[in-house]
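1. structure, please.
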Amino acid sequence: MVQEAHVTQGPLTTEAGTPVADNQNSEAAGIGGPVLVQDQLLLEKLAHFNRERIPERVVHARGAGAYGTFTVTADVTPYTRAAFLSGIGKQTEVFLRFSTVAGNLGAADAVRDPRGFALKFYTEEGNYDLVGNNTPVFFIKDAIKFPDFIHTQKRDPYTGSTEADNVWDFWSLSPESTHQVTWLFGDRGIPASYRHMDGFGSHTFQWSNAAGEAFWVKYHFKTDQGIKNLTAEAAARLAGEDPDSHQRDLRQAIERGEYPTWTVGVQIMPVAEAATYRFNPFDLTKVWPHADYPVVEIGKLELNRNPENVFAEVEQSIFSPAHFVPGIGPSPDKMLQGRLFAYGDAHRYRVGINADHLPVNRPHATVARTNSRDGYLYDGRHGGAKNYEPNSFGGPFQTDRPLWSATAVSGATGGHPAPVHAEDDDFVQAGNLYRLMSEDEKERLIANLAGFISKVSRDDIVERAIDNFRRADGDYGKRLEVAVQALRG
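-> As a prediction, this is how the structure comes out:
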């Protein structure tokens, strides 16, 4: 079956291609009479209009995207056999979707919220999705808590509004969130634009080379435009004056030819070092300090082409951390393990079982060969080919070579907490981050936190919240307590 290009010139037609005689007046039973059900153009247009919106993402609903290229600038073949990383100068087409996390589709861009940084590499071995954020850590370390966390960020079942009581009740009872909360309420909590923020793969991933040797890696995307942020006051004004500020900025920069770029690097940890590293290397609430594992530059990311249609290419774009290519794979990170299922499942529900057939989602540098058939919006691309494997009719076959190296496991099954390493606790890295800040940065952090905590109605939640920051750093907690008391009277 040949897919013809959409034609915009010539007679207007129905979806079936029938020419439209009158697009101004619906058919009626005489002048001034009731409308007739036989007017199929009217019914088709109204029915399609009623279905123009697909369910929005539960998280990351508000977003913008652009196409571009990733270019390799260093030899990483000792660490991974991924083909798109196989040589200096090699270039791969990409699509990057930025987003906020908690807001709905109509929310403002300039708000205090983590930013999604979801990158699709259209490689010759299939699509590789790296689904990260603009922060190197997250609020929780186990995906089983993700629905609970997001429920606190969304509208309360009774009030229909976001409630400070819910947010701080959960955070104060989940001290592992202290590190990410410190990030979020610091200066980088409200980026000035998508172009002026860093990106992170956040999770730990596995790289494996041609010899089968494995390494643990973390991805970093450092903005070449420089970091720019908004104060809470400036963001509140901008969100009201131009809710689409970040999306507009990205689109207009690309239209001007001011293509945003990021320098891409990785931290690399030999697998043998993971067990004795001072922090659990698979804990999403922790970073690997650069003094332990420096960031090694591997490439350059550039965005240079806007989508032609936001709905088709941004709203219907799908990303899944489970989309790996040979030489790259998962780690035991329990948040990542949950996302390997959840993202694909969300897209199957939201966009449909054949969402991967859409132009923005399908492979660009190779062809998908599967035995999946039928379902909603199936386009018949397989023709009459057999739909099972193995078969003797020339169908696709397995390679017998795993995408990534095996990970050793041991012990009994059960609901185990994450392993605790020598310097692991929920507060040490939050305290380290606080102590790295300048005095001005600390003052803004305290003011941002106090302004939100002061809205909590229950004293016990307030005290629990402040105590987490006190355990991260004594000065941090003391200053926050004074600020909150001043606001609460």
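2. alpha carbons only for contacts and neighbour counts from here, please
-> Will do.
3. quick check: the residue lying closest to residue 419 once chain neighbours are set aside vs residue 141, distance?
-> Excluding its sequence neighbours, the residue lying closest to residue 419 (Cα to Cα, 6 or more residues apart in numbering) is residue 280, at 6.9 Å. Residue 280 is 11 Å from residue 141, where distance means Cα to Cα, to the nearest Å.
4. and residue 234, by the same measure?
-> 32 Å.
5. looking at these two, which has the bigger crowd around it?
-> Taking neighbours as other Cα atoms under 10 Å, residue 234 and residue 141 compare with residue 141 leading, 22 against 13.
6. how about that one, secondary structure?
-> The three-state assignment at residue 141 reads coil, by DSSP: H, G, I helix; E, B strand; the rest coil.
7. ditto for the one 5 residues further on
-> The three-state label for residue 146, taken from three-state DSSP, comes out as helix.
8. likewise for residue 301?
-> With three-state DSSP as the basis, residue 301 sits in strand.
9. residue contacts, it?
-> For residue 301, the contact set (Cα atoms under 8 Å, 6 or more residues apart in numbering) comprises 68-71, 261-264.
10. can you rerun that using 10 Å?
-> The neighbours of residue 301, taking Cα atoms under 10 Å, 6 or more residues apart in numbering as the test, are 68-72, 91-94, 96, 221-224, 260-264.
11. the structure of the following sequence is requested for comparison with the preceding one:
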Amino acid sequence: MIEKPDTTNQPDQRTLRTRQGHPISNNQNSRTVGARGPATLENYQLIEKISHFDRERIPERVVHARGTGAHGVFEAYGKVGDEAISQYTRAKLFQEAGKETPVFVRFSTVGHGGHSPETLRDPRGFAVKFYTEDGNWDLVGNNLKVFFIRDAVKFPDFIHSQKPDPVHNRQTGERIFDFISNTPEAMHMVTFLFSPWGIPANYRQMQGSGVNTYKWVNDQGEAVLIKYHWEPLQEIRNLTQPEAEAIQAKNFNHATQDLYEAIERGDFPQWELCVQIMSDGEHPELDFDPLDDTKLWPEDQFPFLKVGKMTLNRNPANYFAEVEQVAFGTGVLVDGLEFSDDKMLQGRTFSYSDTQRYRVGPNYLQLPINAPRMQVFSNQRDGQMTYRVDTAPGQNPHVNYEPSNFDALQEAPRAKPDHMPRVEGHLVRETISRTNDFGQAGERYRTFEDWERDDLINNIVANLSGAQQVIQDKMVDLFFQCDRDYGQRVQDGLAEAKMSMAAQQEEAVQQAQESREAQPY
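-> Below you'll find the predicted structure:
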């Protein structure tokens, strides 16, 4: 149980503060230009919080520690659906039908350690590094298409709730639901996670999603909003909790083994990359904000459009050099691909690369698995583990800056206009106006098949039944707001679990009494 601290005669001891001692009056929202606008670099609370979080574990990844990976190729279709792709993006890798781009993909579990079983209930990471002619593009996502939170300032808190207790070092359902019971926006993801979708059967038979909202930019500098989705050409398979436990009893590396052996025998897994396209704007006709990562864009309004196919055809030669040291970042984009004002995306863009510099080192981009597939010249020098100097042929070795009157590197010509969105508004700490935390969660529950709903309820009850009553009551209320049947079934399940627990305790007391009476004096 989570013990409540004694705050007697200490009225100020529980005030949340920064490490500088500043009281934090709003820990739910990062500072942005308007309620849905971009974050700012002077966002001290956000940057301090995430940069400290990035450094909490060494050298293992803070999240996505357990992973495997493979090499492959992405083949462009040269169009988006039935339309010319050039009207939406000028990114070169998409333009020509049949154009191939090398890729490396890392699959992972999220919350558990590097040697944890791959049968645990957890989102799966789905990160793809494209080695394009314009440099690297990293599409970093998960198997599930939504997330628990919509503002990056909450990410360290969320992950802490999923990690083991800092006192007894055990992960508990109480910690997880304590956070979620106070975070209604998480209900959509919770409904996914505790259903069979929370345990994919393996990496080959799961979907992938960029989760965040991005932008595509065309030759004129015009932009549209984009969601990325990987759809497996193998059938999609998930596991119920009993099925996962049966596998875990015999093999806790089953997904890694499955991917490796499939590629070795020539059964190369494939996914089609699909996008959803939306005009750049607030879209007041929707009952949610399109930049909200806890929401799905309705497929009937924004259909999945195919843009290419990925095939994984080669296993790594060395796990550590390739799978462990590969480093991804949501800020790694090529020309024609852009950020949106998605608050989670902007926070992740700082966090990912900052983590890689700390975990692997400041020169992590010199490692072969991370380096782009062309020679790179820059004015960056030195740092831990430098083994190459980025000096161009003919470059004055004394000049590692720009501009210069001597033989130095020069800026690349800008042939096409930048995308220049207009940003204007007050700097605020506010939640977006259209939260709608329960609508899609309830819809998701109602679209599940009966066996999926049964597994969902059983898993929630099993994890929530050990939590304190105040957490159970708040969670039941949230489930009722999603769907009445959803809430009722969880409520009934918790009541049944309480009666069963009481009966077990009574039986244990009775057995102890009988044992004492049977003892000779």
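12. quick check: TM-score for this pair?
-> In this superposition the chains share a TM-score of 0.86, using TM-score structural alignment, normalised by the length of the first structure; 432 aligned residues with a Cα RMSD of 1.6 Å.
13. sorry, back to before: identify the contacts common to residue 280 and residue 141 of the first structure.
-> Overlap of the contact sets of residue 280 of the first structure and residue 141 (by Cα under 10 Å, 6+ apart) consists of 286, 333, 418.
14. is it possible to mark the buried ones in these?
-> Using 16 or more other Cα atoms under 10 Å as the burial test, those include 286, 333 as buried.
15. so residue 140 of the second structure, which of the three states?
-> Three-state call for residue 140 of the second structure (three-state DSSP): strand.
16. which residue lines up with it in the first structure?
-> When the first structure is aligned by TM-score structural alignment, residue 140 of the second structure is paired with residue 131.
17. secondary structure class for the nearest residue in space to its match that is not next to it in sequence?
-> Closest residue in space to residue 131 of the first structure, ignoring its immediate chain neighbours: residue 118 at 4.2 Å, by Cα to Cα, 6+ apart. What three-state DSSP gives for residue 118 of the first structure is strand.
18. quick one, helices of the stretch 1-150 of the second structure?
-> Here the stretch 1-150 of the second structure has its helices, by DSSP state H, counting those that start in this stretch, at 44-54, 92-95.
19. neighbours of residue 439 of the first structure, how many?
-> Residue 439 of the first structure has 11 neighbouring residues, counting by other Cα under 10 Å.
20. whoops, residue 461 of the first structure was the one
-> Number of residues near residue 461 of the first structure (other Cα under 10 Å) recorded here: 20.
21. now do the contacts for the aligned residue in the first structure for residue 461 of the second structure.
-> In the first structure, the residue matched to residue 461 of the second structure (TM-score structural alignment) is residue 450. Residues near residue 450 of the first structure by Cα under 10 Å, 6+ apart: 185, 444, 462, 466, 479-488.
22. would the residue nearest to residue 419 of the first structure count as being in a helix?
-> No - per three-state DSSP, residue 280 of the first structure lies outside any helix segment and is coil.
23. tell me how far the aligned residue in the second structure for it lies from residue 46 of the second structure.
-> The equivalent of residue 280 of the first structure in the second structure is residue 289 (alignment by TM-score structural alignment). From residue 289 of the second structure across to residue 46 of the second structure, the span is 22 Å (Cα to Cα).
24. for residue 53 of the second structure, same thing?
-> Distance from residue 53 of the second structure to residue 46 of the second structure, by Cα to Cα: 11 Å.
25. alignment lookup: the residue nearest to residue 131 of the first structure to the second structure.
-> Aligned partner of residue 118 of the first structure by TM-score structural alignment: residue 127.
26. residue 359 is in contact with residue 351 of the second structure, correct?
-> No - using Cα atoms under 10 Å, residue 351 of the second structure is not in contact with residue 359; the gap is 11.8 Å.
27. common neighbours of those two, please.
-> Residues touching both residue 351 of the second structure and residue 359 by Cα under 10 Å, 6+ apart: residue 54.
28. can you give me the strands for the second structure?
-> In the second structure, the strands defined using DSSP state E lie at 32-33, 67-76, 79-80, 83-84, 100-109, 124-132, 135-142, 208-209, 214-217, 223-232, 270-279, 305-314, 337-339, 427-428.
29. out of these, flag the one nearest residue 415 of the second structure.
-> Residue 415 of the second structure lies closest to strand 214-217 among the strands of the second structure, at 13.7 Å (Cα to Cα).
30. onto which residues of the first structure does that closest one map?
-> With TM-score structural alignment as the criterion, strand 214-217 of the second structure aligns to 205-208.
31. now that stretch on the second structure. Mean distance?
-> Superposed on the second structure, stretch 205-208 of the first structure shows a mean distance to its aligned partners of 0.4 Å (mean Cα distance after the TM-score superposition for the first structure).
32. what's that stretch in contact with?
-> For stretch 205-208 of the first structure, contacts defined as Cα under 10 Å, 6+ apart pick out 76-82, 130, 213-219, 268-271, 282, 326-333, 336, 403-407.
33. kindly recompute the last result at 7 Å.
-> With Cα atoms under 7 Å, 6 or more residues apart in numbering as the test, stretch 205-208 of the first structure has contacts from 79-81, 214-218, 327-331, 404-405.
34. equivalent analysis for stretch 150-170 of the first structure, please.
-> For stretch 150-170 of the first structure, contacts defined as Cα under 7 Å, 6+ apart pick out 102, 452, 455-457, 461, 465.
35. now list the buried members of the residues you listed.
-> Buried among the contacts of stretch 150-170 of the first structure by 16+ other Cα under 10 Å: 102, 455-456, 461, 465.
36. among those residues, name the ones in helices.
-> Residues of these located in helices (DSSP state H): 461, 465.
37. from the helices of the stretch 1-150 of the second structure, which stretch is densest packed?
-> Mean neighbour count, computed with mean count of other Cα atoms under 10 Å, is highest for helix 92-95 among the helices of the stretch 1-150 of the second structure, reaching a mean of 21.
38. equivalent range in the first structure for it?
-> With TM-score structural alignment as the criterion, helix 92-95 of the second structure aligns to 83-86.
39. which residue in the second structure aligns with residue 271 of the first structure?
-> The alignment partner of residue 271 of the first structure in the second structure, by TM-score structural alignment, is residue 280.
40. ok, now how distant is the residue lying closest to that match once chain neighbours are set aside from residue 305 of the second structure?
-> Nearest residue to residue 280 of the second structure, sequence neighbours excluded (Cα to Cα, 6+ apart): residue 224, at 5.0 Å. Separation of residue 224 of the second structure from residue 305 of the second structure (Cα to Cα): 14 Å.
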